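1. below are the sequence and a predicted model; questions follow.
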Amino acid sequence: MDLFSPFLLCLRWSHGGLWNPRRADSSGVPFSFRGNTEALEPGEIICSLEKDRLRMELKNVSGREFQELCDLCLWVKLDSSEHCRELEDMLRQMDWRNEFAALTRTRYVERVMGPLPQLHADTHFRFLPLSPEVHLGDCVSNLSVERQKELWMVFFQDGISPVEFTYMADILAEGTPFPMFSWELSLRLALHEAGIRVEYPNHGGFQVWDGAGKRRLFNYENGTAAERLFLKLLFPAPAGQA
């Protein structure tokens, strides 16, 4: 993935129906890239789709042709603040090191992204592949800390083990390296936000209590994938029942 990944994502969303050039503003410009040219003047690459073909127009103050545009800023004009929030959330989660976008499954996203491929229909996030070589296991293990924390909150608050945890459990079972620190950090953040505490009694073992003062029980051998990852991160050694 390179700096133009947001651009590729815009094209995918355009084909998915988010931006229809017929509904764009009077200039017919769904989106553009703004930045500085090699002559250090403001420049813009205006992009639009015409009959499934990309049309690009260069624009700057002097009117001289330019070959480079740096310090890029993606500019999009949408119909409503709701659409802006959806796109902002999507772009904010993008990482140039990853070949995917993890989208929150809102009704709006599901509607406009319907025609586009996804890596799994039952995951908590909708994973939009930006490369034909991307695999779901790689996507899950490289989620941002914020996204990982959201998965933990679903587990703690709703008692549901999202499909993403199944892939993480498989990665652990295979002994494949993965960013352990970020998953442990997201777990600690989720524990704090959910009001869950882990105690270690003098007689040994450990106990997990939720914010309502109710003890939570977890089992490594027979529990869900989320339980296994939770216990593995707390206790790298083989875990028993809490």
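-> Sure, I can see it. Worth saying up front: this structure is predicted, and the values here are computed from it rather than measured.
2. rest of the way, CA atoms for contacts and neighbours
-> Noted.
3. quick one, strands of the protein?
-> Ranges of strands in the chain, per DSSP state E, are 31-37, 42-50, 53-60, 69-76, 100-104, 125-129, 197-199, 207-209, 215-216.
4. now the fourth one: buried residues?
-> For strand 69-76, a neighbour-count test (16 or more other CA atoms under 10 Å) marks 69, 74 as buried.
5. other SSEs contacting it?
-> strand 31-37 (3 or more CA pairs under 8 Å, 6 or more residues apart in numbering; DSSP states H and E).
6. can you give me the angle the strand it packs on makes with strand 69-76?
-> 160 degrees (axes from the mean of the first three to the mean of the last three CA atoms, to 10 degrees).
7. what does strand 31-37 contact?
-> 10, 42-48, 66-77 (CA atoms under 8 Å, 6 or more residues apart in numbering).
8. next: stretch 158-175.
-> Taking CA under 8 Å, 6+ apart as the rule, stretch 158-175 contacts 122-124, 136-137, 140-141, 151, 154-155, 177-178, 224-229.
9. next, the buried residues of that stretch.
-> In stretch 158-175, counting by 16+ other CA under 10 Å, buried: 161, 162, 163, 164, 165, 166, 167, 168, 169, 171.
10. repeat for stretch 96-105
-> Neighbour-count burial for stretch 96-105 [16+ other CA under 10 Å]: 98, 99, 100, 101, 102, 103, 104.
11. any chance of the buried residues of stretch 158-175 in JSON lines, plus distance to residue 93?
-> Putting the buried residues of stretch 158-175 into JSON lines (distance: CA to CA, whole Å) gives the following:
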{"residue": "161", "distance to residue 93": "22"}
{"residue": "162", "distance to residue 93": "19"}
{"residue": "163", "distance to residue 93": "19"}
{"residue": "164", "distance to residue 93": "17"}
{"residue": "165", "distance to residue 93": "19"}
{"residue": "166", "distance to residue 93": "22"}
{"residue": "167", "distance to residue 93": "20"}
{"residue": "168", "distance to residue 93": "20"}
{"residue": "169", "distance to residue 93": "23"}
{"residue": "171", "distance to residue 93": "23"}
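12. between these, which is nearest residue 188?
-> Checking the buried residues of stretch 158-175 against residue 188 with CA to CA, the nearest one is residue 165 at 16.3 Å.
13. quick check: the most centrally placed residue in the chain vs residue 137, distance?
-> Closest to where the C-alpha atoms of the chain average out (CA atoms, centre = their mean) is residue 102, at 2.9 Å. Using CA to CA, to the nearest Å, residue 102 is found at 13 Å from residue 137.
14. likewise residue 39?
-> Distance, residue 39 to residue 137, by CA to CA: 44 Å.
15. one more structure, for comparison:
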Amino acid sequence: MMEMHSFLKAKQKEIPSPNGEEKPSARGLFEFLYEISEWIQAIPSAYRHENEETSTIYVWFNDIAVAEDDFWQVFGEYLVLLRARWKIDIFGTAGMSQETVWLALQEENSHIYAVQKTLSGHPADTIESLCLRIQCLSSEQSKILYALVGATNWKNGTVALDWKYSSFLLEENLAQPTQNSCFCYGGVFEEMDLEDTLQTLTFQQKIILWTGFLKNGLDYAEFEWLYNAISKNVVSNRVEWELSLHTAMQNLKYTVQVSPNDFEMHDGHGCRRYFSFNSTSYAERAFLKILFPLNT
């Protein structure tokens, strides 16, 4: 974005440098993004150019306004730490003049400064919207970080992903260990709340879970979490679980016959399927709890 304008330095202030030279991890980057999201009460959007070779991603927060001094006070040290691995430039709009504002770190004589540049050279005290330009170490890393930003539940700081991302989560101190789960999980906190994890799952991921059970009888760990949440009456967005189950059944051409005194289900091959609340399978019990919420 800096290529689109000619900027003039408007002001600068020195930022204290944290002690230590510890290499930042992606967990630190996501803690930074999570803290911004919490601070301004907004969910970020992300963009990565379709060019396979690009190593840049953009993360932005719409419909917000921040005082520039407050931003540096809260997040200045984060940016100083992260600069050892990622160059992060921040863009926004000046509240009064509506000109573009560019915030960046600059090092001079072993001191680090927070520099504000504007088109006019006049400083802006308030900045509307924030767009972070994050330059990654490689195009592959930018692909992974883009996927993580897009999949993260920013309300609780957790993410559910395909297992192909598991090694990255582990290497970057983001992994949350699970056993027999359909997806791998990561988060900015040390421990994972299973109720938060269920909220992290997208509609499409829930369809994948139900499909694995109905088609192959897979009893993923997520079904144990779901069954326990239903049993405690704490499951969130239950209707989405029901709709995702309905969608999976439609995709597999399941048919259901329901009457006040009878219930029959047949799979896509016409075979009748039988299920029991006494099953040892959490998937089966969760399935029945969704179909028959009043049964115990």
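-> Cool, the structure landed. Being a predicted model, the structure only gives us computed values, none of them experimental.
16. and the buried residues of stretch 158-175 of the first structure, which of them are in helices?
-> 163, 164, 165, 166, 167, 168, 169, 171 (DSSP state H).
17. so where do the helices sit in the second structure?
-> 26-40, 68-82, 139-151, 166-171, 194-200, 203-216, 221-231, 238-251, 282-291.
18. turn those into TSV, including distance to residue 115 of the second structure.
-> Converted to TSV, the helices of the second structure look like this (distance: least, CA to CA, whole Å):
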stretch	distance to residue 115 of the second structure
helix 26-40	19
helix 68-82	10
helix 139-151	25
helix 166-171	33
helix 194-200	37
helix 203-216	42
helix 221-231	47
helix 238-251	46
helix 282-291	55
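19. from the centre of the first structure, point out the most distant residue.
-> Largest centroid distance in the first structure under CA atoms, centre = their mean is residue 203 at 42.3 Å.
20. any idea how far it lies from residue 37 of the first structure?
-> Counting by CA to CA, the gap from residue 203 of the first structure to residue 37 of the first structure is 68 Å.
21. what's the answer for residue 91 of the first structure, then?
-> On the measure of CA to CA, residue 91 of the first structure and residue 37 of the first structure end up 24 Å apart.
22. that older thread, can you add distance to residue 212 of the first structure and give the ones in helices among the buried residues of stretch 158-175 of the first structure back as a markdown table?
-> Output for these, formatted as a markdown table (distance: CA to CA, whole Å):
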| residue | distance to residue 212 of the first structure |
| --- | --- |
| 163 | 27 |
| 164 | 27 |
| 165 | 25 |
| 166 | 28 |
| 167 | 31 |
| 168 | 29 |
| 169 | 29 |
| 171 | 33 |
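23. relative to residue 130 of the first structure, which of those residues is nearest.
-> When these are compared for distance to residue 130 of the first structure (CA to CA), residue 164 wins out at 18.6 Å.
24. counterpart of that closest one over in the second structure?
-> Matched by TM-score structural alignment, residue 164 of the first structure corresponds to residue 222 in the second structure.
25. quick check: that match vs residue 58 of the second structure, distance?
-> 32 Å.
26. now do residue 269 of the second structure
-> For residue 269 of the second structure, the distance to residue 58 of the second structure - CA to CA - is 47 Å.
27. is it true that residue 5 of the first structure touches residue 96?
-> Yes: under the criterion of CA atoms under 8 Å, residue 5 of the first structure makes contact with residue 96 at 7.3 Å.
28. wait, what's in contact with the residue nearest to the centre of the first structure?
-> Residues counted as contacts of residue 102 of the first structure (CA under 8 Å, 6+ apart) are 90, 93, 94, 125, 126, 127, 128, 143.
29. and those as CSV, adding distance to residue 31 of the first structure?
-> Formatted as CSV, those follow (distance: CA to CA, whole Å):
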residue, distance to residue 31 of the first structure
90, 16
93, 19
94, 18
125, 25
126, 23
127, 23
128, 20
143, 27
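30. which of these map to contacts in the second structure?
-> For those, the subset whose aligned partners also touch in the second structure (both residues aligned by TM-score structural alignment, their matches' CA atoms under 8 Å) is 93, 94, 125, 126, 127, 128, 143.
31. which PyMOL command selects the buried ones in those residues?
-> Of those, the buried ones go into a single PyMOL selection, burial set by 16+ other CA under 10 Å:
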select buried, resi 94+125+126+127+128+143
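32. just give me the closest of the kept ones among the contacts of residue 102 of the first structure to residue 54 of the first structure.
-> Taking those together and measuring to residue 54 of the first structure by CA to CA, the closest member is residue 128, at 20.9 Å.
33. which residue in the second structure lines up with the closest one?
-> By TM-score structural alignment, residue 128 of the first structure lines up with residue 186 in the second structure.
34. which one is that match nearest to, not counting chain neighbours?
-> Excluding its sequence neighbours, the residue lying closest to residue 186 of the second structure (CA to CA, 6 or more residues apart in numbering) is residue 175, at 4.3 Å.
35. what's the answer for residue 137 of the first structure, then?
-> residue 167 (5.7 Å).
36. relative to residue 82 of the first structure, how far out is the one you found?
-> 32 Å.
37. with residue 116 of the first structure instead?
-> For residue 116 of the first structure relative to residue 82 of the first structure (CA to CA), the value is 21 Å.
38. map residue 159 of the second structure across to the first structure for me.
-> Under TM-score structural alignment, residue 159 of the second structure pairs with residue 101 in the first structure.
39. so what's that match up against?
-> 90, 93, 94, 127, 128, 129, 130.
40. overlap between these and the second structure?
-> Kept across both, from these, using both residues aligned by TM-score structural alignment, their matches' CA under 8 Å: 90, 93, 94, 127, 128, 129.
41. ok, the first one - contacts?
-> Which is residue 90 of the first structure. 101, 102, 103, 104.
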